[in-house]
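1. sequence unknown, structure follows:
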């Protein structure tokens, strides 16, 4: 899914929503088979729906059901892709919004100013993206993953002894003390290479 999002230059946040959609669909509807084809046939339309949700018309200029069927390996038809998309949206109860770790990183860093803070924001987004590949991060709330990503980014990029990686202002903004993030931080450290 990550390669597909990158290859088609889809907007930030698309992958996070797509992964959330797959998780939500599989929690309410079991797959008949767990083959690579079936998983791709679910994943590709979730990316398409997520990209449309995130970027609307620009996505439609980049993708269509024929390109989505190609991602499935060329073995799916346009009609199959559209059918899976319809069934997926119904399984989601037409609720396509919802916060993701990407959403929370953006919210928690929306007032970032200056080169150092923008570097922290970019690194936190990358770490949140990497958390999607880390099974140990799946059990944590998106806000915890985002807060942990910000903490790790600040720890890696702020090499000033008088500037803490976590402050009372950040704690108030996120709602988390560092001790609340311990489990997620432990899971994310290998991804952050710290």
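-> All right, it came through fine. Fair warning: this is a prediction, and the values are worked out from it, not measured in the lab. Numbering: from 1, shown residues only.

2. every contact and neighbour count from this point should use C-alpha atoms.
-> Will do.

3. which residue sits closest to residue 21, ignoring its sequence neighbours?
-> Counting by CA to CA, 6 or more residues apart in numbering, residue 46 is the residue found nearest to residue 21 once chain neighbours are left out, at 6.4 Å.

4. okay but the one you found is in contact with residue 85, surely?
-> Yes - between residue 46 and residue 85 there is a contact under CA atoms under 8 Å: 7.1 Å.

5. neighbour-wise, which of those two wins?
-> Counted by other CA atoms under 10 Å, residue 46 and residue 85 do not tie: residue 46 has more neighbours, with 28 against 22.

6. OK, contacts around that one?
-> Residues near residue 46 by CA atoms under 8 Å, 6 or more residues apart in numbering: 18-19, 21-22, 85, 88.

7. what kind of secondary structure is residue 164 in?
-> Under DSSP: H, G, I helix; E, B strand; the rest coil, residue 164 falls in the coil class.

8. so how many other residues sit close to it?
-> Residue 164 is flanked by 13 other residues according to other CA under 10 Å.

9. so what's it up against?
-> Residue 164 makes contacts with 155, 158, as judged by CA under 8 Å, 6+ apart.

10. is residue 17 in contact with residue 103, as I believe?
-> No - counting by CA under 8 Å, residue 103 is not a contact partner of residue 17; they are 9.5 Å apart.

11. neighbour count for the two, which is higher?
-> Neighbour count, other CA under 10 Å: between residue 17 and residue 103, residue 17 has more, with 26 against 19.

12. tell me the secondary structure for the more buried one?
-> Following three-state DSSP, we place residue 17 in the helix state.

13. and residue 109, how close does it get to residue 102?
-> 11 Å (CA to CA, to the nearest Å).

14. quick one, which of the two is more surrounded?
-> residue 102 (26 against 18).

15. ok, the spatially most central residue of the chain - contacts?
-> Centrality entry for the chain: nearest residue to the mean C-alpha point is residue 16, 2.0 Å, by CA atoms, centre = their mean. The contact partners of residue 16, by CA under 8 Å, 6+ apart, come to 100-102, 129, 132.

16. in helices, which of those residues appear?
-> Using DSSP state H, the members of those that fall in helices are 101-102, 129.

17. the structure to be compared is supplied as follows:
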């Protein structure tokens, strides 16, 4: 096909009224084609995209840091060329989803009711066999909604079901259907109520479900630290148990993941390893945090581990006491002093904070 015929086929519409315009286009076609060719000759050639397995990152990591991404550069499941940027982006989005102390505004709810709801959601996650990401996102949606809207205790479970339903649609390849969630609610609500709550939650969240989750941060950090599976499982237990703890709702998810991993590394190391520096340069590099930056979270998580089990809230401890989960719920607990021993001087940190506070008054 000639250049002129290409222009004709692109402009022809088959109407007699446009014959003069078509004729003019035909006459101008060779000139336009020549101009286009001249411009193309002046442009640098467009080379095909070639993905070469031998290409490695140009930005070197510090010498005392183990370069996890470089070692796994050819593994498509690790997406090493983009992983650090992806998780830096997740961290930057954390400020977009603040959750404050909303329970004071919830006249009909208590922290105990919220804990019961989360315990039920953990049970639902096992029943429906969905990924843990869906569970974490569902709980986060519940807290974000309660932070912005008041709700009655009679509709709290409906909120949990709708939030989990939304989370499954976002996270699962084959999410459970409406009937599945109505069944786990034992017929308390009908289809119209569930779908109406789903729409309401999405409007309140402005349809933004790209929420950073502590579970995702934990998996990334544990991989970079080469944590063995039992240690990762213990960190997951600590993190999942924290979902029921209202005291953790305002913490950064990336810092929560860091704190859970730090605790798991300390607890699985045994009492004979407490003299070692646990939060090393590799973890500092990949998490972006010094131990002191998330140290205040560790005692809160540790308090949850030491808390006596309630008869009506025991799903998570039962779950992680199973052999499938390495029975990590049975691991010997440590005191706060043991967790920080030879790693962080909490008394010095307090003195520094006090000195800074006093200096503020001087201005």
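-> Structure received. Note that the coordinates shown come from a computational prediction; the quantities given were computed from them, not determined experimentally.

18. map residue 6 of the first structure onto the second structure.
-> Aligned counterpart of residue 6 of the first structure in the second structure: residue 126 (TM-score structural alignment).

19. other SSEs contacting whichever strand or helix holds its match?
-> Per DSSP states H and E, residue 126 of the second structure falls inside helix 111-128. For helix 111-128 of the second structure, the packing partners by 3 or more CA pairs under 8 Å, 6 or more residues apart in numbering; DSSP states H and E come out as helix 132-148, helix 156-171, helix 315-319.

20. try it again with 7 Å
-> Packed against helix 111-128 of the second structure by the contact rule (3 or more CA pairs under 7 Å, 6 or more residues apart in numbering; DSSP states H and E) you find helix 132-148.

21. what angle do the helix it packs on and helix 111-128 make?
-> Angle, helix 132-148 of the second structure to helix 111-128, by axes from the mean of the first three to the mean of the last three CA atoms, to 10 degrees: 150 degrees.

22. quick one: helix 132-148 of the second structure to the first structure mean distance?
-> Superposing on the first structure and averaging over aligned pairs (mean CA distance after the TM-score superposition for the first structure), helix 132-148 of the second structure comes out at 1.2 Å.

23. distance from the chain centre to that helix, please.
-> Relative to its chain's centre, helix 132-148 of the second structure lies at 11 Å (CA atoms, centre = their mean, to the nearest Å).

24. what does stretch 175-187 of the first structure give?
-> Stretch 175-187 of the first structure has its C-alpha centroid displaced from the chain centroid by 19 Å (CA atoms, centre = their mean).

25. in the second structure, what range does it match?
-> Under the criterion TM-score structural alignment, stretch 175-187 of the first structure matches residues 288-300.

26. so which helix or strand takes in the alignment partner in the second structure of residue 139 of the first structure?
-> Under the alignment (TM-score structural alignment), residue 139 of the first structure maps onto residue 250 of the second structure. Residue 250 of the second structure belongs to no helix or strand when assigned by DSSP H and E.

27. again with the one 10 residues further on
-> When elements are assigned from DSSP H and E, residue 260 of the second structure belongs to helix 253-269.

28. average gap between that helix and the first structure?
-> Once fitted to the first structure, helix 253-269 of the second structure is off its aligned match by 0.7 Å on average (mean CA distance after the TM-score superposition for the first structure).

29. so which elements touch that helix?
-> With contacts defined as 3+ CA pairs under 7 Å, 6+ apart, the packing partners of helix 253-269 of the second structure are helix 214-224, helix 229-242, helix 297-306.

30. single out the most deeply packed of those.
-> Among those, helix 229-242 has the highest mean neighbour count (mean count of other CA atoms under 10 Å), at a mean of 22.

31. what is that one packed up against?
-> Secondary-structure packing of helix 229-242 of the second structure (3+ CA pairs under 7 Å, 6+ apart): helix 253-269, helix 297-306.

32. kindly recompute the last result at 8 Å.
-> Using 3+ CA pairs under 8 Å, 6+ apart: helix 229-242 of the second structure touches helix 214-224, helix 253-269, helix 297-306, helix 315-319.

33. on that earlier part again, residue in the second structure matching the residue nearest to the centre of the first structure?
-> In the second structure, residue 16 of the first structure lines up with residue 136, judged by TM-score structural alignment.

34. distance of its match relative to residue 350 of the second structure?
-> Taken as CA to CA, the span from residue 136 of the second structure to residue 350 of the second structure is 33 Å.

35. do residue 112 of the second structure as well
-> According to CA to CA, residue 112 of the second structure stands 32 Å off from residue 350 of the second structure.

36. what does residue 199 of the second structure correspond to in the first structure?
-> Under the alignment (TM-score structural alignment), residue 199 of the second structure pairs with residue 86 in the first structure.

37. can you pull the buried residues of the helix or strand where that match lies?
-> Using DSSP H and E, residue 86 of the first structure falls within helix 78-91. For helix 78-91 of the first structure, burial by neighbour count (16 or more other CA atoms under 10 Å) applies to 78, 81-82, 84-85, 88-89, 91.

38. any chance of the contacts of residue 16 of the first structure in JSON lines, with distance to residue 36 of the first structure too?
-> As requested, these are exported to JSON lines (distance: CA to CA, whole Å):
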{"residue": "100", "distance to residue 36 of the first structure": "26"}
{"residue": "101", "distance to residue 36 of the first structure": "26"}
{"residue": "102", "distance to residue 36 of the first structure": "27"}
{"residue": "129", "distance to residue 36 of the first structure": "22"}
{"residue": "132", "distance to residue 36 of the first structure": "19"}
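
39. residue 144 of the first structure: which of those is nearest?
-> residue 101 (7.8 Å; CA to CA).

40. my read: that closest one touches residue 148, true?
-> No - using CA under 8 Å, residue 101 of the first structure is not in contact with residue 148; the gap is 9.8 Å.

41. alignment lookup: residue 41 of the first structure to the second structure.
-> Under the alignment (TM-score structural alignment), residue 41 of the first structure pairs with residue 158 of the second structure.

42. its match and residue 197 touch, don't they?
-> Yes - using CA under 8 Å, residue 158 of the second structure is in contact with residue 197, at 7.3 Å.

43. what does stretch 53-64 of the first structure rub up against?
-> By CA under 8 Å, 6+ apart, the list of residues contacting stretch 53-64 of the first structure from outside reads 8, 10-11, 13-14, 48, 51-52, 96.

44. alright, calling it a day.
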